[in-house]
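>>> Show me the folded form of this:
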Amino acid sequence: MDWTLFFIFLLACAGAATTGAMFQPGKWYDELRKPGFTPPNWVFPVTWTVLYICIAVAGARAAPLDTTGHAMAIFAVQIAFNTLWTPVFFGLHNTKAGLVVIGILWLSVAGTLWQFWQLDWIAGLLFVPYLVWVTIAFALNFEVWRLNRARPIAT
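Model prediction:
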């Protein structure tokens, strides 16, 4: 593995992770009604740390291979929407817009997984836990929106 590429992809993931530090759940999130399958708050940073390392390794494995243009383009979309979700959901307190963002994130993660799998099955495999987690996050976002849709968007 090219360690320089790994650290570049890890830096991209760190940029996405920074939004989690900037826009923390806080009182607004604590007061929302949540489904029974909501993980405890400590699970999120632990899971995302592992996932970001997997994402960076997958990117570093796929990037130097031939014909990676589509894979890298879809990778860019997923990291952009990964970065966007936290400020929309926790920053703007907009669960409905968060649902749209995470829907696009899910599609782009699935697309990246597919493209990576075609290039390097290990890179594709490293995206499987990410897709599983985003699936759970989508379901959680949907249920939070559904359970709280009568609440006005907090500003």
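>>> going forward, measure contacts and count neighbours with C-alpha atoms only.
Noted.
>>> which residues touch Trp145?
Neighbouring residues of Trp145 by CA atoms under 8 Å, 6 or more residues apart in numbering: 95-96, 99.
>>> Tell me who's in contact with the residue nearest to Leu113 when sequence neighbours are not counted.
Leaving aside its sequence neighbours, Leu113 sits nearest to Gly124 (CA to CA, 6 or more residues apart in numbering; 4.8 Å). Gly124 makes contacts with 58, 112-118, as judged by CA under 8 Å, 6+ apart.
>>> Kindly recompute the last result at 10 Å.
Each residue near Gly124 by CA atoms under 10 Å, 6 or more residues apart in numbering is listed here: 55, 58-59, 61-62, 110, 112-118.
>>> here's the other one to compare against:
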Amino acid sequence: MNSSWIMPVAIALVAALGVAFIGGTITDLGPWYEGLAKPDWTPARPVFPIAWTLIFTLAAVAGVTAWRAAPNARSADTVIGLFALNGFLNIGWSLIFFRMQRPDWAFVELAALWLSILVLIIYCGRLSRLAGLLLVPYIVWVTVAGALNWQVVQLNAPFG
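The predicted structure is shown next:
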């Protein structure tokens, strides 16, 4: 790896680990979550950390790839801004769902998260086809999470 990759990779790694760490500390799988009715197709608990580790790794690689492919500083800054917004929305969902215990509000927030991933795929994909493709598992997983979130709302409402 040449030295021009070291700083972007380090920043992407720290950002991905930061979002994962904050999201993980907010996620409370205690009595409230365990008491929720969930659909039969809910993935087994070990699937979540495996999926998120893969997704954050792919997203970090996508971010660096798109950033490096950016034709100018403005495009590179846009990549960083879009990933920052996405990280904020990702953490926000965990905060609303688990800490506020509001799956209904979390579902609305998840729509914004999903749209931010779509924008990332489109924007990064224009800079690098590979970067866009690396983000596809993220939108697929969040789509599944959205369906699961919706089912939790349907099975347990009202909240608050």
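>>> Which position in structure 2 pairs with the residue nearest to Leu113 of structure 1?
The pairwise alignment with structure 2 assigns Gly124 of structure 1 to Gly132, based on TM-score structural alignment.
>>> again, but for Gly20 of structure 1
Using TM-score structural alignment as the criterion, the counterpart of Gly20 of structure 1 in structure 2 is Gly24.
>>> Its match and Thr53 touch, don't they?
No. Using CA atoms under 10 Å, Gly24 of structure 2 is not in contact with Thr53, being 11.1 Å away.
>>> Which of the contacts of Trp145 of structure 1 sits closest to Ala73 of structure 1?
Nearest to Ala73 of structure 1 among these, counting by CA to CA, is Leu99 at 22.3 Å.
>>> so the closest one touches Thr86, yeah?
No. Look at Leu99 of structure 1 against Thr86 with CA under 10 Å: they stay out of range, at 11.1 Å.
>>> list the contacts for Thr57 of structure 2?
Shown in contact with Thr57 of structure 2 (CA under 10 Å, 6+ apart): 12-13, 16-17, 51, 63, 134-135.
>>> check the fit of the helix or strand containing Ile122 of structure 1 onto structure 2 and give the mean distance.
Ile122 of structure 1 belongs to helix 121-126 when assigned by DSSP states H and E. Its aligned residues in structure 2 lie a mean 0.5 Å from helix 121-126 of structure 1 after superposition (mean CA distance after the TM-score superposition for structure 1).
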